[in-house]
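*Asks:* Next input, structure requested:
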Amino acid sequence: MSDSVSYAEVIGDPIAQSKSPAIHGFWLEKAGIAAEYRRCHVRSNELADYIASRRVDPHWRGCNVTMPHKQAIMPLLDRIEPVAARIGAVNTVVPRDGALIGTNTDAAGFLEPLRADLAKPHYFRMARIIGTGGAARAIIAALADEGMVLVVAGRDPDKARALLDELDPKGEHHVAPLDHFAAATEFAFDDRAGCFDLVVNATSLGMVGQPPLNFDFSHVPPGSVCYDIVTAPLETPFLAEAKARGLRTIDGLNMLIGQAAVAFERFFGQPAPRDDDDALRRMLTA
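*Replies:* Presented below is the predicted three-dimensional model:
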């Protein structure tokens, strides 16, 4: 690791678990870019000093930001891009013309595997979103902008309503308690031809070491796409059941790689080389 080479990095506390160095390192090698992508353990009381030191480092190309710094870093920056201001969190910082710019690539990363679907015309689009945390904020904002009617479920329905009122106040959206989707329903779905239905687990439920997501598939319209942002395990019980029912599934690596690709271009000035995504996925899951 050279002190004179251009580099970007990921910061957080903890940071050892981050897959970002593997993803960006893979792309840097494929693109033949003489730069590095590192991880840097930054505690909350070290964040201001970290930003001050990177401001004057000519080799620093920016950083990704993980928990617990996504909100705390915002006052330390010179400008927050509108997408990050709306979501209320910064996950990417880049230096530009002497200023530090904060943005958020989660919304774009989440939408990437849905782009072909969203490019088609639909009579009606609905997404059922489980969760009201930080990831859910980005997902709600992204899907509302795509003209989807949202049903947001959380332990606290008032929090879900507040999120919708903040992120898309003109939308005709709905809220539900988390346990609404855990119990079976006898609701008879109408003809879904020409509709686009999406079900998203935007929580850590189902992740290794976390409780399972209690979800009854009687709530899922025929032909739905089921999307889980959890990355460990990659095939969660939620996705495994969706697949067994013949539904299309999208796993958490899609969002992770998608948001990293947006950041990569901001850091290194050229698009991420995506021709070998299958090899990248194999490396990340080995």
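*Asks:* all contacts plus neighbour counts: C-alpha atoms, from now on.
*Replies:* Noted.
*Asks:* Just the residues contacting stretch 249-268, thanks.
*Replies:* Stretch 249-268 has contacts (CA atoms under 8 Å, 6 or more residues apart in numbering) with 8, 20, 23-24, 61-62, 64, 92, 94, 105-113, 225-231, 234-235, 239, 242-243, 270-272, 281.
*Asks:* do that again at 6 Å, thanks
*Replies:* 61, 105-106, 109-110, 225-231, 271-272 (CA atoms under 6 Å, 6 or more residues apart in numbering).
*Asks:* what would those residues look like in JSON lines with neighbour count and secondary structure?
*Replies:* Listed next are these as JSON lines, based on neighbours: other CA atoms under 10 Å; DSSP: H, G, I helix; E, B strand; the rest coil:
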{"residue": "61", "neighbour count": "23", "secondary structure": "strand"}
{"residue": "105", "neighbour count": "22", "secondary structure": "coil"}
{"residue": "106", "neighbour count": "30", "secondary structure": "helix"}
{"residue": "109", "neighbour count": "24", "secondary structure": "helix"}
{"residue": "110", "neighbour count": "25", "secondary structure": "helix"}
{"residue": "225", "neighbour count": "21", "secondary structure": "strand"}
{"residue": "226", "neighbour count": "23", "secondary structure": "strand"}
{"residue": "227", "neighbour count": "25", "secondary structure": "strand"}
{"residue": "228", "neighbour count": "27", "secondary structure": "strand"}
{"residue": "229", "neighbour count": "24", "secondary structure": "coil"}
{"residue": "230", "neighbour count": "22", "secondary structure": "coil"}
{"residue": "231", "neighbour count": "20", "secondary structure": "coil"}
{"residue": "271", "neighbour count": "15", "secondary structure": "coil"}
{"residue": "272", "neighbour count": "23", "secondary structure": "coil"}
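*Asks:* Out of these, which comes closest to residue 214?
*Replies:* For the contacts of stretch 249-268, the residue nearest residue 214 by CA to CA is residue 228; the value is 13.4 Å.
*Asks:* Leaving aside the residues adjacent along the chain, what's closest to that closest one?
*Replies:* With sequence-adjacent residues excluded and distances taken as CA to CA, 6 or more residues apart in numbering, residue 228 is closest to residue 201, at 4.8 Å.
*Asks:* Next, give me the two most distant ones among the contacts of stretch 249-268.
*Replies:* 61 and 225, at 36.5 Å, using CA to CA across the contacts of stretch 249-268.
*Asks:* Run through the helices of the stretch 1-150 of the chain in chain order.
*Replies:* Using DSSP state H, counting those that start in this stretch, the helices of the stretch 1-150 of the chain run over 20-31, 47-55, 82-87, 106-111, 115-118, 134-145.
*Asks:* Second input sequence below; structure requested for side-by-side comparison:
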Amino acid sequence: MKKVCVIGWPVAHSRSPLIHNHWIAEHKIPDARYEPMAVKPENAAATIRDLAALGFIGANVTVPHKETAFAALDRHDATARRLKAVNTIVTTPQGLEGRNTDGYGFIANLKDRAPAWNAASGAAVILGAGGAARAVAAALEEAGAPEIRIVNRTPSRAEALMRDLELKSAKVFSTAEAARALDGAGLLVNTTTLGMKGENDVTIDLAPLPKSALVTDIVYTPLETGLLRRAREGGHPTVDGLGMLLHQAVPGFEAWFGVRPQVTEKLRALVLADLGMT
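*Replies:* Prediction:
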């Protein structure tokens, strides 16, 4: 049995089993199963190190265990080393290796849903300075963004992110300075939980943002957040956050099962139906 799991606490909300089991069925992979595994924080490191003994060929890791997974493993890919966080674990001839595909998923989603977007076309503005912002900032720099502008209510946290990732061309702005950050930008991405169901919306004024600038949000419940709605009504191209979830799953599935799956409209519809958003 080729078993893979997603490790988190809690983990019942994860759509990873739905995504991966859909691909397992689609590609008719024999004796394969993907399952959730709820693991308390105090048990996470030991569980991760024991994955092979527990019968798993790999795993995904979700909150709050991504940093724990990085520390628990001896081998990492370059992206996981840079971010100091792991969301995908793969069995290699040398043992378990931690990888991070969050940034890949972010960029792949933009390329999929907004093919005309080019990272090199203008500065990228990131709202927030948490774990998701780290993955997005690193991915945008690698994709060729000429400048990364991080807007955060606590500038010192954004400055720490910038130093830790050694971003070559980055600037930090307080929330009060958001208008200056948006001026001339080519991309705006919200990496905070603002706009999520039950949370307050992002309230920054989008007027200084060029109409050609793409606006995206890593939040996907609701699919169109308040920020995306305002951007769309203002004439900006927009991309929702669901695709990041779907695309980040692709490299792991390929590593575990030897088949590169596709993110299709059928898969999007399946996940949206499960989220009750059809």
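*Asks:* ok so, going back, in a markdown table, list the contacts of stretch 249-268 of the first structure along with distance to residue 146 of the first structure.
*Replies:* Output for the contacts of stretch 249-268 of the first structure, formatted as a markdown table (distance: CA to CA, whole Å):
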| residue | distance to residue 146 of the first structure |
| --- | --- |
| 61 | 31 |
| 105 | 16 |
| 106 | 15 |
| 109 | 14 |
| 110 | 12 |
| 225 | 16 |
| 226 | 17 |
| 227 | 16 |
| 228 | 19 |
| 229 | 19 |
| 230 | 23 |
| 231 | 25 |
| 271 | 24 |
| 272 | 25 |
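*Asks:* Name all residues that make contact with whatever residue of the first structure lines up with residue 102 of the second structure.
*Replies:* If you follow residue 102 of the second structure across to the first structure using TM-score structural alignment, you land on residue 106. Residues in contact with residue 106 of the first structure (CA under 6 Å, 6+ apart) are residue 259.
*Asks:* What separation do you get for residue 106 of the first structure and residue 142 of the first structure?
*Replies:* Applying CA to CA, to the nearest Å, the value for residue 106 of the first structure to residue 142 of the first structure is 9 Å.
*Asks:* Contact partners for residue 63 of the first structure?
*Replies:* By CA under 6 Å, 6+ apart, the neighbours of residue 63 of the first structure are 8, 9, 10, 92, 93.
*Asks:* Next one: the last one from residue 8 of the first structure, what distance?
*Replies:* Residue 93 of the first structure sits 10 Å away from residue 8 of the first structure, taking CA to CA as the criterion.
*Asks:* hey, what's in contact with both of those two?
*Replies:* Joint contacts of residue 93 of the first structure and residue 8 (CA under 6 Å, 6+ apart) are 62, 63.
*Asks:* higher neighbour count, these two?
*Replies:* Set residue 93 of the first structure next to residue 8 and count neighbours by other CA atoms under 10 Å: residue 93 wins out with 28 against 24.
*Asks:* The more buried one touches residue 60, doesn't it?
*Replies:* No. Applying CA atoms under 6 Å as the test, residue 93 of the first structure and residue 60 come out as separate, 10.6 Å apart.
*Asks:* And the strands in the stretch 101-250 of the first structure, which stretches?
*Replies:* For the stretch 101-250 of the first structure, the strands defined by DSSP state E, counting those that start in this stretch occupy 124-130, 149-154, 174-177, 195-201, 225-228, 248-250.
*Asks:* Distance to residue 167 of the first structure added to these, as JSON lines?
*Replies:* JSON lines is the format used below for these (distance: least, CA to CA, whole Å):
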{"stretch": "strand 124-130", "distance to residue 167 of the first structure": "14"}
{"stretch": "strand 149-154", "distance to residue 167 of the first structure": "12"}
{"stretch": "strand 174-177", "distance to residue 167 of the first structure": "13"}
{"stretch": "strand 195-201", "distance to residue 167 of the first structure": "17"}
{"stretch": "strand 225-228", "distance to residue 167 of the first structure": "21"}
{"stretch": "strand 248-250", "distance to residue 167 of the first structure": "24"}
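*Asks:* Mean neighbour count, those: which tops it?
*Replies:* With neighbours taken as mean count of other CA atoms under 10 Å, the strands of the stretch 101-250 of the first structure reach their highest mean count in strand 225-228, at a mean of 24.
*Asks:* Go ahead and name everything in contact with that one.
*Replies:* By CA under 6 Å, 6+ apart, the list of residues contacting strand 225-228 of the first structure from outside reads 198, 199, 200, 201, 248, 249, 250, 251, 252.
*Asks:* Could you check how far the second one is from residue 156 of the first structure?
*Replies:* The spacing between residue 199 of the first structure and residue 156 of the first structure, counted by CA to CA, is 19 Å.
*Asks:* and the gap between the match of residue 102 of the second structure and residue 256 of the first structure?
*Replies:* 8 Å.
*Asks:* okay, now the aligned partner of residue 16 of the first structure in the second structure: neighbour count?
*Replies:* Residue 16 of the first structure maps onto residue 12 in the second structure when the alignment is built from TM-score structural alignment. By other CA under 10 Å, the residues close to residue 12 of the second structure number 12.
*Asks:* The one 4 residues further on too?
*Replies:* The local packing of residue 16 of the second structure (other CA under 10 Å) involves 21 other residues.
*Asks:* That one - nearest residue in space that isn't next to it in sequence?
*Replies:* Residue 16 of the second structure's closest residue in space is residue 6 (CA to CA, 6+ apart), at 7.0 Å.
*Asks:* Residue 27 of the first structure -> the second structure?
*Replies:* By TM-score structural alignment, residue 27 of the first structure lines up with residue 23.
*Asks:* How about that match, nearest residue that isn't a chain neighbour?
*Replies:* Nearest to residue 23 of the second structure is residue 261, by CA to CA, 6+ apart, at 6.6 Å.
*Asks:* The first structure: which residue goes with that neighbour?
*Replies:* Match for residue 261 of the second structure (TM-score structural alignment): residue 272.
*Asks:* All set, thanks.
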